[in-house]
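Q: Just to be clear, the model below is a prediction. Sequence and coordinates:
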Amino acid sequence: MNVKRLFGTILTILGIIGLIYAAVVFANTGGGVRDIKALTIYGILGIVFFIAGIGLVKTTKDES
């Protein structure tokens, strides 16, 4: 397996975890400033990691 594909898979999984955690924070939010900051940070990082991971997996050719 290619190292770029492996790194893309890891980034995708981290992105999914970040998005799930952002959803949990959103579901348990009380509306405080700290909750909104955490929701924003984890949501943006989750989206960035997910998109970067999917992009790496799609563009890396499998040369075995």
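A: Perfect, I can see it now.

Q: contacts, neighbours, all on C-alpha from now
A: OK.

Q: ranges for the helices of this structure?
A: Taking DSSP state H as the test, the helices found in the chain are 3-27, 33-59.

Q: just checking, Leu14 touches Gly46?
A: Yes. Shown here, Leu14 and Gly46 form a contact pair, counting by C-alpha atoms under 8 Å, at 7.0 Å.

Q: Looking at these two, which has the bigger crowd around it?
A: Between Leu14 and Gly46, counted using other C-alpha atoms under 10 Å, the more crowded position is Gly46 (24 against 19).

Q: My guess is the more buried one contacts Ile13. True?
A: No. If you go by C-alpha under 8 Å, Gly46 and Ile13 don't touch, sitting 9.3 Å apart.

Q: wait, what's in contact with the residue nearest to Val48 when sequence neighbours are not counted?
A: Spatial nearest neighbour of Val48, chain neighbours left out: Gly15 (7.1 Å); criterion: C-alpha to C-alpha, 6 or more residues apart in numbering. Contact partners of Gly15, counting by C-alpha atoms under 8 Å, 6 or more residues apart in numbering, are Leu45, Gly46, Ile47, Val48, Phe49, Phe50, Ile51, Gly53.

Q: Take this one as well and set it beside the first:
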Amino acid sequence: MNLKRTFGAILTVLGIIGLIFTGVGVINQSGKITTMVVVGIIAILFFFTGISLIRTTKDEV
């Protein structure tokens, strides 16, 4: 398996976990607003970076 594709999958999973964490924090109104905003932005960056790495990496034999 390609290393870039593996790293992309890891980033995507971390992004999904961060988005879920942010969503739960917002719904429960736990934590400060700035913390939730920062975690949400980082999670979105991880998610979209991981997806783009998976998409743009070509399979080589």
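A: Right, received. Where do you want to start? Given the structure is predicted, the values throughout are model-derived calculations rather than measurements.

Q: Closest one to Phe7 of the first structure out of the contacts of Gly15 of the first structure, please.
A: Gly53 (7.3 Å; C-alpha to C-alpha).

Q: Now that closest one: closest residue in space, sequence neighbours ignored.
A: Counting by C-alpha to C-alpha, 6+ apart, Gly8 is the residue found nearest to Gly53 of the first structure once chain neighbours are left out, at 4.0 Å.

Q: Could you do Ile44 of the second structure as well?
A: Gly15 is the one closest to Ile44 of the second structure (C-alpha to C-alpha, 6+ apart), at 6.1 Å.

Q: next one: Gly55 of the first structure
A: Leaving aside its sequence neighbours, Gly55 of the first structure sits nearest to Gly8 (C-alpha to C-alpha, 6+ apart; 7.5 Å).

Q: Return the distance of the one you found relative to Met1 of the first structure.
A: 12 Å (C-alpha to C-alpha, to the nearest Å).

Q: what's the answer for Ala22 of the first structure, then?
A: In terms of C-alpha to C-alpha, Ala22 of the first structure sits 31 Å off from Met1 of the first structure.

Q: Look at those two and report which has more neighbours.
A: Applying other C-alpha under 10 Å to Ala22 of the first structure and Met1 shows that Ala22 carries more neighbours, namely 23 against 8.

Q: so that one makes contact with Ile44?
A: No. Using C-alpha under 8 Å, Ala22 of the first structure makes no contact with Ile44, being 9.1 Å away.

Q: Spatially central, which residue of the first structure would that be?
A: Gly15 (1.3 Å; C-alpha atoms, centre = their mean).
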